[in-house]
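[1] mind folding the following:
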Amino acid sequence: ATSLQEKKEYNQQELEDEVRESVKDVNEIVDQVKEGLSFQIHEDTEELMIQVIDINTDEVIKELPPEEMLDLKARIHEMVGILIDEKV
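    A predicted model of the protein is given here:
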């Protein structure tokens, strides 16, 4: 898998800010909820997803990044690929 920095989607400062914000969010959630964490790889984008899960109900309380955003990213990449294939 290629990192965001290698893809040049973020510059170094943006990448550091994103990581710091994500870590802060996770720590706040864990402190409040005191529930389970799940680390998963999103199938289509092969990016890490962290989920905070209510152990009693198996409900996903928070996702970082949200799965919907990763799904959207995968669809955009697929559409760009189709456009490129059609032009070639």
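[2] only C-alpha atoms from now on, for both contacts and neighbour counts.
    OK.
[3] quick one: L64 from S22, how far?
    The gap separating L64 from S22 is 7 Å, by C-alpha to C-alpha, to the nearest Å.
[4] strands along the protein, start to end?
    Taking DSSP state E as the test, the strands found in the chain are 36-41, 48-54, 59-64.
[5] okay, angle between the longest one and strand 59-64 too, please.
    For the pair strand 48-54 and strand 59-64, the angle between their directions (axes from the mean of the first three to the mean of the last three C-alpha atoms, to 10 degrees) equals 150 degrees.
[6] repeat for the first one
    Orientation note: strand 36-41 sits at an angle of 50 degrees relative to strand 59-64 (the same axes, to 10 degrees).
[7] residue nearest the centroid of this protein?
    The centroid of the chain falls nearest to P65 when counting by C-alpha atoms, centre = their mean (3.2 Å).
[8] so that one touches T45, yeah?
    No. Using C-alpha atoms under 8 Å as the test, P65 is too far from T45 to be in contact (11.8 Å).
[9] of the strands of the chain, flag the one that's most buried.
    Greatest average neighbour count among the strands of the chain goes to strand 48-54 (a mean of 18), per mean count of other C-alpha atoms under 10 Å.
[10] and this one, so I can compare the two:
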Amino acid sequence: MVDRIGESAAPAIAKPIGTKEVKEVEVEQKPVTEPAKQSTPLKEEELQKFADQVNTFLQPSQTHVQFEYHEDLQEYYAVIVDNNSEEIIKEIPSKKILDMYAAMTEFMGLFVDKKA
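    The predicted model follows:
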């Protein structure tokens, strides 16, 4: 079969639509020599200094930050409070999430203790 003068039409190999050609890539494996560093919790003095710095930044927005202590988890979380109404605007992370996390860890502790 001839499409144009002097050219023959060779059957084309159809490539499925939406497929990509996959190339092999060599990935270099690096040995793990140093364990990941865990963040150390801030001391109360450092936390207060940080809160003062953030509060200076937040002054124009008429808000301030407080750090609350979660008894069950024994960790601090941030609370952003309106200066005028003393209403909590935002909790970071949410106290409800922290309560749920504490309940799950307590449940898992009970589950593991009973299993063993």
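[11] and the helices in structure 2?
    Assigned helices in structure 2, in chain order: 44-58, 95-115 (criterion: DSSP state H).
[12] what angle sits between the shortest one and strand 63-70?
    Spelled out, it's helix 44-58 of structure 2. 150 degrees.
[13] now for helix 44-58 of structure 2, which elements pack on it?
    strand 63-70 (3 or more C-alpha pairs under 8 Å, 6 or more residues apart in numbering; DSSP states H and E).
[14] any chance of the strands of structure 1 in CSV with distance to A74 of structure 1 as columns?
    Shown next, in CSV, are the strands of structure 1 (distance: least, C-alpha to C-alpha, whole Å):
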stretch, distance to A74 of structure 1
strand 36-41, 13
strand 48-54, 14
strand 59-64, 16
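[15] which stretch among those strands comes nearest Q5 of structure 1?
    Nearest to Q5 of structure 1, of all the strands of structure 1, is strand 48-54, at 14.5 Å by C-alpha to C-alpha.
[16] which residues in structure 2 does the closest one match up with?
    Mapped onto structure 2 using TM-score structural alignment, strand 48-54 of structure 1 covers residues 76-82.
[17] what comes into contact with that stretch?
    62-70, 87-93, 95 (C-alpha atoms under 8 Å, 6 or more residues apart in numbering).
[18] repeat that with 10 Å
    41-42, 44, 47, 51, 55, 58, 61-70, 86-95, 98 (C-alpha atoms under 10 Å, 6 or more residues apart in numbering).
[19] and L98 of structure 2, what does it touch?
    Residues near L98 of structure 2 by C-alpha under 10 Å, 6+ apart: 70, 72-73, 75, 77, 92, 104.
[20] want to throw the helices of structure 2 into a markdown table with distance to D82 of structure 2?
    Output for the helices of structure 2, formatted as a markdown table (distance: least, C-alpha to C-alpha, whole Å):
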| stretch | distance to D82 of structure 2 |
| --- | --- |
| helix 44-58 | 10 |
| helix 95-115 | 17 |
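[21] now do the buried residues in stretch 95-105 of structure 2.
    95, 98, 102 (16 or more other C-alpha atoms under 10 Å).
[22] good, wrapping up.
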